[in-house]
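**Student:** Structure here, sequence nowhere to be found:
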């Protein structure tokens, strides 16, 4: 995209285009009204609202941009068919949109794409091609196929019609909560935050629009800090939906002009946020979708109205189980320790009584004489227990010390 085109788009009436997109989408969207979170509000000192796009058609916000773009194609473009590259959510949005509009589609997906997203995409009738380890490699392959076969390319984020479709998320937030102060948005290539920023700054410039990226994929933050588009050498994050090494030209320029900042979160922040969302709201989200909730603790504001866009919920059962377990460890809800016990009767009972006295629930217990410091005199006991937090763990440790047990905390 040339700089002139970018500048022309920046002087366009974005509100009009986003409202038109909203009209286009009425026939395919599911309503995702804001959910007020008492838990997150109390935990972080702001009035926190969740925009649950994980409950959207295809399980993410991506249907918005994809359908708006494909709906606006010419007859000739529709006839040739379309192609897209995606780690999953854009793929499903494109596939369903193409199916509803009767257009053949091909989707190129990277190897890291969860099986649930691959199968979901196929279920909408698209041809799926697996290529590359990250989105950027899939993108290059899809561009090659586009030129070779004559397909119309539907970009995941660096396209104005796609951006306007994503911007309807922001329009709905503002229409539902007029006194919104801040909107937190996951950032991969930048399409979602660009659309939300365009409508927010058009309707109420005082609204802060802040992006959130994982430490292992600081794509937009790196570019904004350097003052030019930068490409990361690699992405290392469980949030595969935002695992993009390079932002788009259009999205970078919009973010540079309208986005108020980017918050960095760790993998630990994400797993904790996921655990709390599941436990307190009974909602499932993928790690890329959970980024805004993970960023709440890092906001330097209090008593403000904050909307968190939970952008998607397409995650397989094995992954969600693993992430929840990590979240339990991170929140000190699981305590694992080892202790060398004298090889005499009654020692295991003492440990059991200490744990029972403070209502720590034993999940797993293992004796192993060969792991002990002195395997001829001692037996090593490894215990995993369910706890209520760090204070509870410290209480257990102190009681063990009083009974002269020297424990080694594993996690």
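**Tutor:** Done, it's in. Remember, predicted model here, so these are calculated numbers, not experimental data. Numbers count the residues shown, from 1 in each chain.
**Student:** rest of the way, CA atoms for contacts and neighbours
**Tutor:** Fine.
**Student:** Show the end-to-end separation of stretch 127-138, please.
**Tutor:** 14 Å (CA to CA, to the nearest Å).
**Student:** Stretch 231-248 now?
**Tutor:** OK, stretch 231-248 end separation, CA to CA: 10 Å.
**Student:** how about that stretch: buried residues?
**Tutor:** 232, 235, 237-248 (16 or more other CA atoms under 10 Å).
**Student:** These: which two are farthest apart?
**Tutor:** Taking CA to CA as the measure, the buried residues of stretch 231-248 span a maximum distance of 21.6 Å, between 238 and 248.
**Student:** right, and out of the buried residues of stretch 231-248, which lies closest to residue 353?
**Tutor:** Distances from residue 353 to the buried residues of stretch 231-248, taken as CA to CA, are shortest for residue 238 (39.2 Å).
**Student:** try this one next to it:
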């Protein structure tokens, strides 16, 4: 099975006018943050919130009239599901989606809202795929892989054409890898338009399936990752065969890297990214020396993140930056003590967010108490200033 640049150009014509051409913009703030010249393609601005629309629509438009009547089934953590559901609904094609347990509610609700039948089955993508295959065999559906399909790869490659047209001087593209459909299609397109461009993939440390396969090692995948969109235990055979020769390196990122990527895209670029969608920025943050001074394009693949999870990530980043700091203080338990501590914190500009008393810890005297005081600070230096002010007033700070 092969996909050529001509196939991608044909896909572009096929889907024209039915999928948004998302913007590609230079980011001054992210460039200052990373030391690279960063261009972002905002595929979170698609109607269904991710890049998946191009591939899903291209594949649906290649179905025969008889296949359209039978309908399609797919396994997806959410973005392929929503894209398939939306365009299937537009085209009058019945869509059934199998999603793994733990899929974010925003993706489940979004898929159902587009009219698809949603089945929750399997602890992970592999379990959902097995159930989708069973439904295919039982009900006669056409199985549409999220990535291991030439039509999908060709459709995703349209992203690469758009990227190269809108930022023609790029030295490198950084693209998240789950099943590999996006990076394979984009690599084919980008290399056809500029043979010397460098292609880098990004994987979550819990799911390094593509890089493990490249190294000839068994893939050890599993666990809960914020980058659930690329939590795939095995890259597709078709995209791996197509993309592997064109990819210079696959960069593995930790959970904290993805969290920082989500937070910085929200606070600096003023845009919402899901965990996998922030993979390109995560790689720039984790491997700054690899890209410093280069003109780099990062594909912001999607923005479908639960509001609760987004809030958690933003607050965790405040903790990392010590803009939210907990001071654990052992003190007498007497009237006015909390007011006195609050006065010290307030005098140096700290804002108390929360207070927890612990009178039952056995290493605390019976007439004492342990106070956990959460304080909003300006930065790490300010956090140290508040801590020192408390110590200067005789309060014993303990490790939190």
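**Tutor:** Alright, I've got the coordinates. Remember, predicted model here, so these are calculated numbers, not experimental data.
**Student:** okay, now the nearest residue to residue 288 of structure 2 once chain neighbours are set aside: neighbour count?
**Tutor:** The shortest distance from residue 288 of structure 2 to any non-neighbouring residue, by CA to CA, 6 or more residues apart in numbering, is to residue 34 (6.3 Å). The tally of other residues near residue 34 of structure 2 (other CA atoms under 10 Å) stands at 19.
**Student:** Residue 34 of structure 2 and residue 296 of structure 2, how far apart?
**Tutor:** Here residue 34 of structure 2 is placed at a distance of 11 Å from residue 296 of structure 2 (CA to CA).
**Student:** same deal with residue 8 of structure 2?
**Tutor:** Distance from residue 8 of structure 2 to residue 296 of structure 2, by CA to CA: 22 Å.
**Student:** if I line the two up, what does residue 374 of structure 1 land on in structure 2?
**Tutor:** Aligned counterpart of residue 374 of structure 1 in structure 2: residue 364 (TM-score structural alignment).
**Student:** With residue 73 of structure 1 instead?
**Tutor:** Aligning on TM-score structural alignment places residue 73 of structure 1 opposite residue 63 in structure 2.
**Student:** Check residue 47 of structure 1 too.
**Tutor:** In structure 2, residue 47 of structure 1 lands on residue 37 (TM-score structural alignment).
**Student:** What lies in contact with stretch 186-202 of structure 2?
**Tutor:** 4-5, 8, 156-161, 164, 170-177, 183, 242-243, 246-253, 279-280, 283 (CA atoms under 8 Å, 6 or more residues apart in numbering).
**Student:** counterpart of that stretch in structure 1, which residues?
**Tutor:** Counting by TM-score structural alignment, stretch 186-202 of structure 2 corresponds to 196-212 in structure 1.
**Student:** And the matching stretch, what's buried?
**Tutor:** Applying 16+ other CA under 10 Å to stretch 196-212 of structure 1 flags 196, 197, 198, 199, 200, 201, 207, 208, 209, 210, 211, 212 as buried.
**Student:** what's the answer for stretch 131-142 of structure 1, then?
**Tutor:** Those would be 131, 132, 134, 135, 136, 137, 138, 139, 141, 142, for stretch 131-142 of structure 1 by 16+ other CA under 10 Å.
**Student:** Which two among those are spaced furthest apart?
**Tutor:** 134 and 142 (12.8 Å).
**Student:** In structure 2, what stretch matches the helix ranked longest in structure 1?
**Tutor:** Looking across structure 1 with DSSP state H, the single longest helix is helix 160-176. Using TM-score structural alignment, helix 160-176 of structure 1 lines up with residues 150-166 of structure 2.
**Student:** mean shift between the matching stretch and structure 1?
**Tutor:** Averaged over the aligned pairs, stretch 150-166 of structure 2 sits 0.9 Å from structure 1 after superposition, using mean CA distance after the TM-score superposition for structure 1.
**Student:** Okay then, goodbye and thanks.
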